[in-house]
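>>> okay, here's the prediction I keep looking at, along with the sequence it came from:
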Amino acid sequence: MSVKIALTLLCLLPLSANAGVYKWVDANGQTHFGDRPPAKAASSEVTVKASPASVDAGARERHQKMTEFLEQQQEEREARQAAGAKAEEKAEKQAELCRKLRARLKHLASVSTFYNINDQGERVYVNEAENTRIREDFRKKVRSTCGNE
């Protein structure tokens, strides 16, 4: 952005030539100025002081609007990048969760029967209908979370 500002300021400054300015008086007494000294007359080099460039209010306002626009564009770009990074992080977490759920679903398929632990700490095996319901409930959970098995 600083390059654009520098270029804008450069355009606003007057360009001064490196060639010298010469002053001489001709035979009729008229004073002349030129970038080359005359061959037949005595001349002296004159230092020309360029007045500073004046920037009108309209140019200043356009420059301010351009600067504000560029800053707004930068802020919006940074906001989009931050939102993209956040969405990517969320997608990675979702993918990891689905990987774990699918691994657990695969493990459930290999288990022949499920059990609960009663108050005495003993295993109480569930019946076949309950086994099927547990597997189907978990499949539904994986589908709703990950979209498919």
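Received the coordinates, thanks.
>>> rest of the way, CA atoms for contacts and neighbours
Will do.
>>> tell me which element the residue most central in space within the chain is part of?
Residue closest to the mean C-alpha point of the chain, counted by CA atoms, centre = their mean, is R77 at 3.5 Å. Here R77, judged by DSSP states H and E, is contained in helix 57-110.
>>> let's bring in a second one:
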Amino acid sequence: MQALAIQVLASWVALVSALWIADLAVAAEVYKWVDEQGKVHYGDRPLPGAQSVRLKDVPEVTPIAGEREEKRERLLQVFKEQRQEKREQAEAQKKQKEERERNCNLAKDQLRNYEQAGYIYDIDKKGNRVIYDEEKQAAAVQQARDAVKQWCGKT
């Protein structure tokens, strides 16, 4: 919101400046007169007794203002791209964290099941249970602990 306000203000200042400079270039004819109290006045319309005054070099409208606007637009685009990149990084980190938490919970559940089970088994190709011996069961429990350590960062 603040960036938009700054952008609008900058555009407004640029427009007013450009109009003012253009007005000076168009209204290069300036008149000078002195009123009854002896006060000197200047204006763009001749009044009775006014003298035409030649102005020193009137600034011309240059392409510099256009270049500045171009640079400003490029800078704003870079800022926009950086904000988008940060949003994408934050989103990727959030997804990674969620996946890590999900995998951690699954690993904890698996370890709890293995530790509480009287025995662990696999299903063979015929659909029969193949019960692990003590060594294979200990290896499965250790593998589950390693998974918890990997995904949760603890044992």
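Structure's in. What do you need? What you are looking at is a predicted structure, and each value in this text was computed from that prediction instead of being measured.
>>> against structure 2, where does the helix holding R77 of structure 1 fall?
Against structure 2, the aligned range for helix 57-110 of structure 1 is residues 63-116 (TM-score structural alignment).
>>> the helix holding R77 of structure 1 vs structure 2, average distance?
Superposed on structure 2, helix 57-110 of structure 1 shows a mean distance to its aligned partners of 1.5 Å (mean CA distance after the TM-score superposition for structure 1).
>>> residue in structure 1 paired with A147 of structure 2?
Under the alignment (TM-score structural alignment), A147 of structure 2 pairs with K141 in structure 1.
>>> ok so that match is a strand residue?
No: residue state for K141 of structure 1 (DSSP: H, G, I helix; E, B strand; the rest coil) corresponds to helix; a strand is not indicated.
>>> can you tell me how far it is from R102 of structure 1?
Applying CA to CA, to the nearest Å, the value for K141 of structure 1 to R102 of structure 1 is 10 Å.
>>> those two: which is more packed in?
In this view K141 of structure 1 and R102 are compared by other CA atoms under 10 Å, and R102 has more residues nearby, 19 against 16.
>>> is it true that that one touches G147?
No: counting by CA atoms under 8 Å, no contact exists between R102 of structure 1 and G147, whose distance comes to 11.3 Å.
>>> what degree of burial does E76 of structure 1 show, as a neighbour count?
Number of residues near E76 of structure 1 (other CA under 10 Å) recorded here: 12.
>>> let me fix that, I meant to ask about R72 of structure 2.
14.
>>> same question, Q93 of structure 2
Summarising burial for Q93 of structure 2: neighbours were counted as other CA under 10 Å, giving 12.
>>> so how far is R100 of structure 2 from it?
Q93 of structure 2 sits 10 Å away from R100 of structure 2 when distances are taken as CA to CA.
>>> same question for A138 of structure 2.
Between A138 of structure 2 and R100 of structure 2 the distance is 25 Å, computed by CA to CA.
>>> so W24 of structure 1: helix, strand or coil?
Looking at W24 of structure 1 with three-state DSSP, the answer is strand.
>>> for it, which non-adjacent residue is closest in space?
If you skip the residues right next to it in sequence, W24 of structure 1 has S43 as its closest partner in space, 4.6 Å away by CA to CA, 6 or more residues apart in numbering.
>>> what's around L15 of structure 2, how many residues?
In terms of burial, L15 of structure 2 registers 12 neighbours under the definition other CA under 10 Å.
>>> so what corresponds to it in structure 1?
Using TM-score structural alignment as the criterion, the counterpart of L15 of structure 2 in structure 1 is L9.
>>> so which helix or strand takes in that match?
L9 of structure 1 is located in helix 2-12, with elements delineated by DSSP H and E.
>>> residues contacting N113 of structure 2?
Counting by CA atoms under 8 Å, 6 or more residues apart in numbering, N113 of structure 2 touches no other residue.
>>> any idea how far it is from L106 of structure 2?
Following CA to CA, the distance that separates N113 of structure 2 from L106 of structure 2 is 11 Å.
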